[in-house]
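Colleague: curious how this folds, go ahead:
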Amino acid sequence: MLVWSTPLHQAAIIEKEPITDNRGYFARSFCTKTLAAHGLPFHMVQTNIAFNHHARTLRGMHFQLPPYCEEKIVTCTQGTLFDVIIDLNRESPTFGKWYGLTLSAENGLSLYVPKGFAHGYVTLTENTSIHYMVSEYYTPSHESGVRWNDPAFGIEWPLTEQLIISAKDEQWKDFNLNVDGMVLSEGVVHG
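Modeller: The predicted structure follows:
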């Protein structure tokens, strides 16, 4: 298993190193020891799956507020999607910046999402599934988000027309980078 840095502080790409033979392949998709060696002490408490019937389905940009901030490792297990994260840690050197990459069943990449980051994606193919490993239990009372097309972030989505988006994801308010304080990785809200 290989761990690659991204342009955003503490976020990482995880790549499998398959061992192949005539039967197929074997590869580690998660290893606490390897992640810790890269400064990512991830402790999984829950896994989730989201299945999307249609291409152009957009989910995001989600995160949980303290004390239930969560890290995630996300993997596309079927189909293809464009995965996006935003660093909302006010004291981070990459605060307010976004990063996106294509995750697919074919490329087998995973994205490590640190605490204090918003996460979302848009499906590029029909019948797309995404698997989440998370470090905190889902806590609806502490669920929050930022709007997928908020001009404060300027995310360059590969698809922007005829999207399928939930009413909840459409209603997130605009974010003010100069005023709004968000979740820090230590679980403190600054505002």
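
Colleague: going by C-alpha atoms from here, please, whenever you check contacts or count neighbours.
Modeller: Will do.

Colleague: next SSE downstream of the longest helix along the chain?
Modeller: Criterion DSSP state H: the longest helix present in the chain is helix 32-37. With elements assigned by DSSP states H and E, the helix or strand that comes after helix 32-37 is strand 46-52.

Colleague: burial of the nearest residue to Val45 once chain neighbours are set aside, as a residue count?
Modeller: Excluding the flanking residues, the one nearest Val45 by CA to CA, 6 or more residues apart in numbering is Ser135, at 5.3 Å. Look at Ser135: counted by other CA atoms under 10 Å, it has 20 neighbours.

Colleague: another for comparison:
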Amino acid sequence: MPITSVETFSISGPALLSLKRAGDERGWFCETWNARDWKEAGLPQENWVQDNYAFSAEIGTTRGLHFQAPPHAQAKLIQVVRGRIFDAIVDIRTGSPTYGQSVCLVLNSDQPQVFYIPAGFAHGYQTLDPDTLVYYKVTDHYAPETEGGLLWNGERSAIDWPIREHVTLSKRDHDWPDLGALKSPFTQAD
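Modeller: Alright, predicted model coming up:
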């Protein structure tokens, strides 16, 4: 997946990777994962064990903010196959100098990019186009007994979601606690 650039943030850990597309009159080709290129870029070595698709029909579908607690914590590698999303993460590693801070960005299928999210972050996204398809890799299998989350629009997280009213949201995502009430299972050393 020839990585053309790696963007890091003021919060240590997450990274936005831009990928190379090769195209001709037939269309284009793009590697989305290559262990050798990942290692050469100096990114943490992860053991990806599961791939997922998530389809959202409506603009404003909001998923998250989710995490899985240790011992089933998940790092994620997110990309958009069709459409656009506003993607948001919140640092929930207690002891981290950036605890409670967020990184937000727009991912879309027109740009070959993947967003790396290490364990220790709550993750969510909101669709900006209809019929959006998101593909992501994770480093541990789904373990519902370890699920946790943050309220998507909680005051303490201070995420500036592009759509704040008339969102499509699961009941579970509506009921997560705000950051101030979260008992985080992560520490900076995790």
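
Colleague: before we move on, back to that, chain center to the longest helix of the first structure: distance?
Modeller: A distance of 19 Å separates the centroid of the chain from that of helix 32-37 of the first structure, by CA atoms, centre = their mean, to the nearest Å.

Colleague: contacts for it?
Modeller: Here helix 32-37 of the first structure makes contact (CA atoms under 8 Å, 6 or more residues apart in numbering) with 1, 3, 41-43.

Colleague: let's have those in JSON lines, adding distance to Ala11 of the first structure and neighbour count.
Modeller: Output for these, formatted as JSON lines (distance: CA to CA, whole Å; neighbours: other CA atoms under 10 Å):
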{"residue": "Met1", "distance to Ala11 of the first structure": "16", "neighbour count": "14"}
{"residue": "Val3", "distance to Ala11 of the first structure": "10", "neighbour count": "18"}
{"residue": "Pro41", "distance to Ala11 of the first structure": "12", "neighbour count": "13"}
{"residue": "Phe42", "distance to Ala11 of the first structure": "12", "neighbour count": "21"}
{"residue": "His43", "distance to Ala11 of the first structure": "15", "neighbour count": "14"}
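
Colleague: and of these, the nearest to Lys72 of the first structure?
Modeller: Phe42 (8.5 Å; CA to CA).

Colleague: aligned partner of the closest one in the second structure?
Modeller: In the second structure, the residue matched to Phe42 of the first structure (TM-score structural alignment) is Glu46.

Colleague: ok, its match to Gly100 of the second structure distance?
Modeller: Distance, Glu46 of the second structure to Gly100 of the second structure, using CA to CA, to the nearest Å: 24 Å.

Colleague: same thing with Leu107 of the second structure?
Modeller: 22 Å.

Colleague: equivalent analysis for Ser12 of the second structure, please.
Modeller: Taken as CA to CA, the span from Ser12 of the second structure to Gly100 of the second structure is 13 Å.

Colleague: which one of those two is surrounded by more residues?
Modeller: Gly100 (19 against 12).

Colleague: ok, so what distance separates the equivalent of that one over in the first structure from Ser141 of the first structure?
Modeller: For Gly100 of the second structure, the aligned position in the first structure is Gly96, judged by TM-score structural alignment. According to CA to CA, Gly96 of the first structure and Ser141 of the first structure sit 24 Å apart.
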